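Peer 1: Could you look at this predicted model? Sequence included:
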Amino acid sequence: MQSFISIGRRASWQSIYLGALALAVAALFFWPIFYMIAMSLRTAEDIMDTPLGLPLAPTLDNYRGVLSAMAYWRSIANTIVITVSTTLLVSLLSSLAAYPLARLRGLLSTLIYLFLTLGLTIPLFIGMTPLYILLRDLHLLNTYVGVIIAYTALNLPLGVFFYTSFLKSIPQELEDAAVIDGCNAIQVYWHVILPLLRPITGTIALFVTLSVWNDLVYPLLLLTDESKFTITVAVFRFLGTHNIDPTKLFPASVLGSLPMLILFFVLQRQIVSGISAGAVKG
């Protein structure tokens, strides 16, 4: 009996330690977000007096000025259009490319797969100059289409890698049964394969969305019209060359991060289940 009691006490202490560790890790991750929100509610005089203090008299005046200065709703709309279009294209094109690569066995398919996934090892800045020249010659600079093409090309290797690994675990008997029923290759892909790709598609969509939404390099490089700037560029414009106004930078950072935070809080269960299903299946 005493041994059972000691085991129970040991298990309870372990759960307490694990809970405390989880709280400490959560506090470590949430502290920058809390600090950003707290600083966005302070006046310039309050920040000058106590740079690391809490907002004693919170104010929303900072947000009112920043909303108009950064053309917030237009920047959000631009970012949503680019992000959603890129995510859909990456999901469709990479799954179409991965389907034959996962089913065909041979030297050619292996070489094509290695060539496509080689893009994962190439640093971003190496391809910037050729990409800029290519889009310039195609007259796609300062256009949504040009930015979407750039992001799609950047994320395609990741999609092909994930989809190919996932498709190899799907039994080919499902496709054979569909062929016997009279389906061609496109119909097999659309009606059989694509529904089975939902878990890994959610995982890829998450990675692509975060990559596109938080990127600053491509919009700065490929866009020159202020009406087409994304939210990261709108926030970046509050960084001065010689000085930084925290009453503008922190509210702009909060507004830029707010859509993604809301999305994660609303869809956290679906996101976690999609990642878990994709990881287990793959």
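Peer 2: The structure has been received and is ready for your questions.
Peer 1: use CA for all of it now, contacts and neighbours both
Peer 2: Fine.
Peer 1: So which residues of the stretch 151-282 of the chain form helices?
Peer 2: 173-180, 185-188, 194-196, 198-213, 217-222, 231-236, 246-266, 268-281 (DSSP state H, counting those that start in this stretch).
Peer 1: ok, now which ones touch the residue nearest to the spatial centre of the chain?
Peer 2: Nearest residue to the geometric centre of the chain (C-alpha atoms, centre = their mean): residue 210, 1.5 Å. By C-alpha atoms under 8 Å, 6 or more residues apart in numbering, residue 210 lies in contact with nothing.
Peer 1: likewise the one 10 residues further on?
Peer 2: With contacts defined as C-alpha under 8 Å, 6+ apart, the neighbours of residue 220 are residue 233.
Peer 1: Quick check: the gap between it and residue 237.
Peer 2: For residue 220, the distance to residue 237 equals 11 Å [C-alpha to C-alpha, to the nearest Å].
Peer 1: How about residue 140?
Peer 2: 24 Å.
Peer 1: So for these two, which residue has more residues nearby?
Peer 2: residue 140 (17 against 13; other C-alpha atoms under 10 Å).
Peer 1: The closest residue to the more buried one other than its chain neighbours: neighbour count?
Peer 2: Among residues not flanking residue 140 along the chain, residue 146 sits closest, at 4.9 Å (C-alpha to C-alpha, 6 or more residues apart in numbering). Residue 146: 23 surrounding residues under other C-alpha under 10 Å.
Peer 1: Put this next to the previous one:
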Amino acid sequence: MSGILLVIVTLIILLPVFYMLVSSVRTTADLGENPLGFPDPIAWGNYGDVFASLDYGRAIFNTALVALSSVALVVVTGSAAGWAIARHIRGWTKATYRLFIAGLTIPVFVLTTPLYLLMHTLHLLDTYLAAILVYASFNLPFAILFYVSFLRSIPQELEDAAAIDGCGPLKTFWHVVFPLLRPATATIAIFVTLSIWNDVVVPLLFLTSGGVRTVTLSVFQFVGTQNSIAAAQLFPAVVLAAAPLIVLFIIFQRQIIGGITAGIGKS
């Protein structure tokens, strides 16, 4: 019974995706005559038109650059801070940890105005660095929370053995601790990438020129700046924006699940 229910729920979730894919290769006239039908004829040219209109290659490059740079910054700083907090139980580390956790409770919209003013003062508006720093600041509290929870399930004896062998703190972290954090790192990297790829608020504020727009912002402005948009353009634009995420999840789904389950350790 549970298996049948699971299949039904899966089909319900996938039905809009299927409709989007089918509709993306239909003409506007075909959609108007029979919105729930199948392509007749198949209009593969829809993707070519939208690809050129979105400057898709440039938008994908911009998004990938911002996402990968933000992930690298979050992973390096989050793992190092999480290791220090998890292994050095002091009054100041507990206070620092609580401060980072408090950052998770602050709504993003509360921070956008001061961050915008800060980036304006630093002359970083409309640059990749502005978006990277903003995304890193938004995701760092979650990364520290996740890394601290994960590190508490790793025996400290491994680090003690490295210290006996003559490894300093930096060498111990990089060669002993960080490799053990791979499941957590993979999970954080995926979730941060997904959040950045789907976001339109930060690019809308900090990346306004066409040369640095992300793919989500390109689709948003492609749809929003026109008085009317044909369905034959709307559906391919949505598919092109979502396709890299779907591929990413399919490739790394085991790491996501493994990272979540492996992170369930000592509290």
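Peer 2: Looks like it came in fine. The shown structure was predicted, so the numbers you read here are calculated from the model rather than taken from an experiment.
Peer 1: The first structure: matching residues for stretch 160-178 of the second structure?
Peer 2: Using TM-score structural alignment, stretch 160-178 of the second structure corresponds to residues 176-194 of the first structure.
Peer 1: ok, now which ones touch residue 75 of the first structure?
Peer 2: Contacts of residue 75 of the first structure (C-alpha under 8 Å, 6+ apart): 227, 228, 229, 230, 231, 234.
Peer 1: what's the matching residue for it over in the second structure?
Peer 2: Checking TM-score structural alignment: residue 75 of the first structure goes with residue 59.
Peer 1: how far away is its match from residue 191 of the second structure?
Peer 2: 20 Å.
Peer 1: still on that earlier bit, what are the buried residues along the helix or strand where the match of residue 75 of the first structure lies?
Peer 2: Assignment of secondary structure by DSSP states H and E places residue 59 of the second structure within helix 56-87. Under the neighbour-count criterion of 16 or more other C-alpha atoms under 10 Å, helix 56-87 of the second structure has 56, 58-60, 62-71, 73-75, 77-83, 85-86 buried.
Peer 1: and that helix, how far from the chain's centre?
Peer 2: 10 Å (C-alpha atoms, centre = their mean, to the nearest Å).
Peer 1: quick one: it to the first structure mean distance?
Peer 2: Its aligned residues in the first structure lie a mean 0.7 Å from helix 56-87 of the second structure after superposition (mean C-alpha distance after the TM-score superposition for the first structure).
Peer 1: Mean deviation, the helix or strand just after that helix versus the first structure?
Peer 2: Toward the C-terminus, helix 56-87 of the second structure is succeeded by helix 91-103 as the next helix or strand (DSSP H and E). Compared with the first structure after the fit, helix 91-103 of the second structure shows a mean deviation of 1.0 Å (mean C-alpha distance after the TM-score superposition for the first structure).
Peer 1: Remind me what helix 91-103 of the second structure packs against, helices and strands.
Peer 2: Contacts defined by 3 or more C-alpha pairs under 8 Å, 6 or more residues apart in numbering; DSSP states H and E place helix 91-103 of the second structure against helix 56-87, helix 128-151.
Peer 1: Out of these, which gets nearest to residue 245 of the second structure?
Peer 2: Proximity to residue 245 of the second structure (C-alpha to C-alpha) singles out helix 56-87 among those, at 11.0 Å.
Peer 1: How about residue 73 of the second structure: what's its closest non-neighbour residue?
Peer 2: In space, and not counting its chain neighbours, residue 73 of the second structure is closest to residue 136: 6.5 Å by C-alpha to C-alpha, 6+ apart.
Peer 1: I figured that neighbour hits residue 72, correct?
Peer 2: No. Residue 136 of the second structure is beyond contact range of residue 72, at 9.0 Å (criterion: C-alpha atoms under 8 Å).
Peer 1: Mind giving me the packing neighbours of the helix ranked longest in the first structure?
Peer 2: Under DSSP state H, the helix in the first structure containing the largest number of residues is helix 2-40. Counting contacts by 3+ C-alpha pairs under 8 Å, 6+ apart, helix 2-40 of the first structure is packed against helix 246-266.
Peer 1: Which elements pack onto the helix it packs on?
Peer 2: helix 2-40, helix 61-69, helix 231-236.
Peer 1: closest one to residue 172 of the first structure among those helices?
Peer 2: Nearest to residue 172 of the first structure, of all those, is helix 2-40, at 42.2 Å by C-alpha to C-alpha.
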